[in-house]
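Undergrad: sequence and predicted structure, then a few things I'm wondering about:
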Amino acid sequence: MRHLLGAACALMTAATVQAQTIDRESIRAAVGAIDTQAIIDNDAHDRNWLNYGLNYAETRFSQLDSINTENVGQLGLEWSYNLNSTRGVQSTPIVVDGVMYVTGSWSIVHALDALTGEPIWVYDPEVPGDFGERGCCDVVNRGVAVYDGMVFVGAFDGYLHAIDAATGDRVWVTDTIENREMSYTITGAPRVINGNVLIGNGGAEFGVRGYISAYDAASGEMSWRWYSVPGDPSEPFENASMEMAADTWDPSAEYWLAGGGGTIWDAMAYDPDLNLLYVGTGNGSPWNQHLRSPAGGDNLFLASIVALNPDTGDYVWHYQNTPGDTWDYTSTQHIILADLEIDGEIRQILMQAPKNGFFYVIDRVTGEFISAEPFVEVTWATGYDETGRPIEAAGARSRTEPWETIPSAYGAHNWHPMSFNPETGLVYIPAQGVPLVQSTDPAWQLNSHQPMSTMSGVGWNLGYLFNVVAPEATPFGHLLAWDPVEQREVWRAEYVSPWNGGTLTTAGNLVFQGTADGRFMAYDATTGQVLWQTPVTSGVVAAPATWEHEGQQYVTIAVGWGGVYGLMQRATDRVGPGRVFTFRVGGETPMPEAEISDRLDLVEGVPYDPDHVGEGLAIYVSNCLFCHGVPGVNNGGAIPNLGYSTAHTLINARAWILDGAGVDNGMPSFADRLSEEDVTRLVAFIQGTADAVRPQ
């Protein structure tokens, strides 16, 4: 069905192109003029949105002020466009002279007339449906890059595509995955610097070796690759940085067999004056450091910010936020560059609020630590010493007892972009808390399906069990305005749920954000006062963009609930479809109707043997838990909670689990891993759990 929708869009597009007022030659000329200098020059006016984070500093601060605190309440819908998506939409649109490029789930690229929302072309990279199980966190994509007449997208299955910006035709495609026996994916947006297309990858939950690669924009040939963790120490090291890193790992557990992790799956920023590229690196493989590097060590370059030469990939400096990460405290979250006055001196700094709950200010010239303070409650560390090392709390690395780490692996701030307004001096962070209890998994074996070992049946290598005792913390989500100089909270806006969207701030003294409960909102950037809001068709996880055409300012948000938290949970009964919404002052287009969840009743009536429930639990935890959640606890997120499925679905479970009935939509066939007896036990667990939680 997913590919049929893409084909239908493509057929519709062929007819639509001829009716467009934007002709192909105009598009070719506009995008053909984009190079590194053009992206830098756009900073003078911000009329277009040419880079994932607007500019190379990734501030997501627009100088446009036609929409401001005085008139934002008059925003109305100009147009909306149906992405035909039921999974997560994380894209920030790129806008070039009235043409918009935005991605939906499954890495499908849509080129739209930005003034009307009419499609110009649709490009489907045709990611195989069965590749869905190779990603931890939904079949999402955060956007494209534009450069020299082309649109670049990193597809979920690891291929980097170059597309003609005017026609939607493929120019070239290259495979970025060096070892296809491992579960690499791409979800992040590429950046293009000095003619090189830069892209990283995900997969550390499964067991991969992280790296970032640069490809020649014209040909697709690889220019360089930098690894974030060392390989097999019996082999020659690729460079001096890998030799340095190897000294911080314990080789006794042969960490390289699980790849080591450190995937570079999101954050990038660039300083053209220093000619430095800044990347954030991910967690270890496996997560549990006791199993990955038993003697400890910092495990470079996990959970770090690394400065590289973008032309050669040479290492320049690093700062490690979380030495010896064992909590999935990735540092892949948004990096922002700015010049700030600190202690009476203007410093060239970078800022980051990664998963571990501390807000960092780092000298971007040298990597020198300046400050770090918690922006949410933190229990794994009490602070940082003057050298920039965390002061870990007692028991934060327990080998024997379960512990509730705050923040959890979901992060105090995840991939959802933050923004920095130089006029208010504040950073606007989508802060959150999702309770989770971790404990060492005594049965874990690398790449081995062990019943009760979390998601081991689909290749996850965590080394942890979760929530063997109930968490005590309460979930939360809020928009946080943070002063990076004083390192303190200025204001916050509370939400009903974690997993709210990224932020945009403007010279109109505004902050825009979408919410998990399906609203798009505007705040006074100085005070936090709510100035405007409107319902949209589902929860929002993506970040907005703003742009101008012929003197008119617009604000665009891509909507579609999903992501790792959104797969299992939701905060609204509006379930899509995924859409792109564009607003302007005075817009009068009616809002489209949302689809409402029909998952209202717990499944009942499917016969089962009560003796099979416990065995079914073990199979469920190792194969189903992180996609479908705990049966009956809620009715699910972007993926159905099976406790709220129909009796017909459970009776025909074999078709879904063994026969591949849902492969095109990302549900793998388990025919090579589970038996019919296993299916019988899974059904017993699902129906038995639904019966147990059903109100009497």
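TA: Received the coordinates, thanks.

Undergrad: CA atoms for contacts and neighbours, from now on please.
TA: Fine.

Undergrad: so where do the strands sit in the stretch 351-500 of the chain?
TA: Assigned strands in the stretch 351-500 of the chain, in chain order: 358-363, 369-374, 381-384, 390-392, 419-421, 426-433, 438-440, 464-466, 476-483, 488-495 (criterion: DSSP state E, counting those that start in this stretch).

Undergrad: quick check: which of those strands is nearest to Asp164?
TA: Judged by CA to CA, the one of the strands of the stretch 351-500 of the chain that comes nearest to Asp164 is strand 419-421, at 30.5 Å.

Undergrad: which other helices and strands does the closest one contact?
TA: Other helices and strands packing on strand 419-421, by 3 or more CA pairs under 8 Å, 6 or more residues apart in numbering; DSSP states H and E, are strand 61-62, strand 426-433, strand 503-506.

Undergrad: for comparison:
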Amino acid sequence: MKKLIAFPLVTSLLGIAAAVHAGVVDTAAMLAVENDGSEWLSYDRTWSQQRFSPLQQITTENVDQLGLAWSIDLDNTRGLEATPLYHEGVLYTSLSWSRVLAVDAETGNILWSYDPGVDKSGARHACCDAVNRGVALWKGKVYVGTLDGRLVALDAKTGEPVWTQQTTDPSKPYTITGAPRVLNDMVLIGNGGAEYGVRGYFSAYDAATGEMRWRFYTVPSDPAEGPQATPALEEALKTWSDKTRWDLGGGGTSWDSMAYDPKLNLLYVGTGNGSPWNREIRSPGGGDNLYLSSILALRPETGELVWYYQSTPGESWDYTATQQLTLAELEIDGKPRQVIMQAPKNGFFYVLDRATGELLSAEKFGKVTWAEKIDMATGRPVEVPGSRYESGEPVTIWPSPLGAHNWHSMSYSPLTGLVYIPYQEMPATYANEGGDFVVHNGFNTGAGLENRELPREYATGALIAWDPVKQAPAWRVERPNHWNGGTLVTAGNLVFQGTSAGQLEAYSADMGAPLWHFPTQTGVIAAPMTYQHNGEQYIALMAGWGGSGGLFGGDAVQAAGARNVSRMMVFKLGGKAQLSAPPAAAPLPDRVPQPVVAAASDIDAGSDLYASYCMICHGVGTVGNGILPDLRYSSDAIRDAWEAIVLHGAFQNKGMASFADSLSAEQAQQIKLYIMQREYESWMSAKQTEAE
């Protein structure tokens, strides 16, 4: 079964009141789901964020019989990162631009849809695509965070808005892409925007009324404005220099992971990178800059800080600690320990006591060159000299800002004791912009990334089964490309992962033996989930290429031929449905590129401007990414309307904002010249390859 859905603000497609039977999702339900795998009630299934399902109808013995039960073709051209939730026969999920769907989990019939009407020109301040990682459920409501900073509560039966809160200052470049979490009748939401100069925080709202309960700022305010709001911020202030550029925001945005231990009554939140990345600019003279790149443990009733652990002190590389926080019980040195685990961007796998924050172990799970090791006596990294790129010379470092592990969900099986990590390996070349740093209305990293090309051999990936006790890999599946999807592990001894090459695959969880695959016709970045309905186990997946790695990736993401074909896919044993043929790719313009007649200085200026304003969405080196149009092959009509598009917002409704506040007509023309030169170079390279 295949369906195509478009989105008015609220669409009731089946008369819905009688069609959706959303019961009570509350504390009791969340505790019960730890052992009952029939429902998937939160982004990572449970508060412990293990992404492990106890369902075992689908096993290593019969997974080869898995087939498509139904699919929905979606009116969606940007990345799909959401994990659907399942409750009482209904799947709830989100698409790009913060849209929400409720779907009959057995048939694929769409019950309702909701579009918050996000101003798409705001995508200019979304570092990592106009994506959304999912929704939350609680007591008859569905909650979604919108790209423009709102938190919206919807009636789970109808999709009608119940209340809306603007959680951010709309005048500042905040965004929300993460899924809300709910506990103890509170909805928790963070935000992003550190690359554009904001101060990070996360907030708790009353689930019934939308009233804000508390807010925790992750970095201090300017001390010139008065005392800090909390003792935790007073302590943090001591780790920032007297010369701190408070006007640059500080960063520390909490844009993804949150976990909860109901026995300890502790909420765990991961925090993000500095604003700008380069500490030499942000906090001249040094300092750890708390609470950047940290795991925070708080009292959920008040937001009071109980303990913290900072994985990357003085963060300077975009090494966020917002990646998944997983709670588990491990036997360490012969004794059971209640732990919290994380594999953040910086490339070290951390195991901590989750009651106290004591570091128990930390080892590299991939290629890491910025630090030698973690000193267990201090809990701090032993940095490699020169890795902070203080000098004027560029320094190549692993991992890149995309991280050894990004937002793509990992999973943990208490049966195998292994963590399944979507690993990626690629470097970046950083350069200190300290002396020449100028704030502009684009990326403000201060790191002068020198990567203007990303060749296919530049980046690889792997599915790593990591033993958190031994701190070593148990098995590994190599991937020719990075930016592969999140993982799901089940009691059927199965690990599922989608790939950037357009496959959904299943492996044995204990040994890593390949057992099944299904061609998705698009690169997959989201993680699959599983549920049980009417006695049958299903696997569900949001498939649609995109996200920051897809947009930025250039030639490195072209090797798989990935492009966006957005679908919701649901599988079961014996499924016989078929995907429709993917839409044909847009034809290239019928022209022979000519050498660009322009001063070399103009083309060089265009290259620099493209890197500052365009590259994050349109790809390194102008190489198309399978999501947005490849600018090298823009039609003649587009090039004739270049100034109207770039400066006057002719395509704002498609997410292409006006840059009139940042670029002059001459600079817009220089960017066009650079893109035309890149088209000519690509054409010449192709001709040379044909000749060889």
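TA: That came through, no problem. Keep in mind that this is a model prediction, so the values were computed, not measured.

Undergrad: TM-score for these two?
TA: In this superposition the chains share a TM-score of 0.94, using TM-score structural alignment, normalised by the length of the second structure; 672 aligned residues with a CA RMSD of 2.0 Å.

Undergrad: circling back to that earlier point, okay if I get the helices and strands packed on strand 419-421 of the first structure as CSV plus mean neighbour count and distance to His549 of the first structure?
TA: Below are those laid out as CSV (neighbours: other CA atoms under 10 Å; distance: least, CA to CA, whole Å):
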stretch, mean neighbour count, distance to His549 of the first structure
strand 61-62, 26, 14
strand 426-433, 27, 26
strand 503-506, 28, 16
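
Undergrad: Asn356 of the first structure is nearest to which of these?
TA: Among these, strand 426-433 comes nearest to Asn356 of the first structure, with 10.9 Å by CA to CA.

Undergrad: of the strands of the stretch 351-500 of the first structure, give the one that comes closest to Glu615 of the first structure.
TA: Across the strands of the stretch 351-500 of the first structure, closest to Glu615 of the first structure is strand 464-466 (CA to CA), at 16.7 Å.

Undergrad: helices and strands around that closest one, which ones?
TA: Counting contacts by 3+ CA pairs under 8 Å, 6+ apart, strand 464-466 of the first structure packs against strand 438-440.

Undergrad: matching residues in the second structure for the strand it packs on?
TA: Strand 438-440 of the first structure corresponds to residues 430-432 of the second structure when matched by TM-score structural alignment.

Undergrad: on that earlier part again, between the strands of the stretch 351-500 of the first structure, which gets nearest to Phe583 of the first structure?
TA: Closest of those to Phe583 of the first structure is strand 419-421, at 19.9 Å (criterion: CA to CA).

Undergrad: quick one, strands of the stretch 201-350 of the first structure?
TA: 211-216, 222-227, 260-261, 268-271, 276-280, 284-285, 304-308, 315-320, 335-342, 345-352.

Undergrad: which residues sit in contact with the aligned partner of His405 of the second structure in the first structure?
TA: In the first structure, the residue matched to His405 of the second structure (TM-score structural alignment) is His413. His413 of the first structure makes contacts with 333, 353-355, 357, 429-432, as judged by CA atoms under 8 Å, 6 or more residues apart in numbering.

Undergrad: let me have those in a markdown table, extended by distance to Arg694 of the first structure.
TA: Formatted as a markdown table, the contacts of His413 of the first structure follow (distance: CA to CA, whole Å):
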| residue | distance to Arg694 of the first structure |
| --- | --- |
| Gln333 | 40 |
| Ala353 | 41 |
| Pro354 | 39 |
| Lys355 | 36 |
| Gly357 | 37 |
| Ile429 | 38 |
| Pro430 | 35 |
| Ala431 | 33 |
| Gln432 | 30 |
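
Undergrad: still touching in the second structure? Go through these.
TA: Retained in the second structure (both residues aligned by TM-score structural alignment, their matches' CA atoms under 8 Å) from the contacts of His413 of the first structure: 333, 353-355, 357, 429-432.
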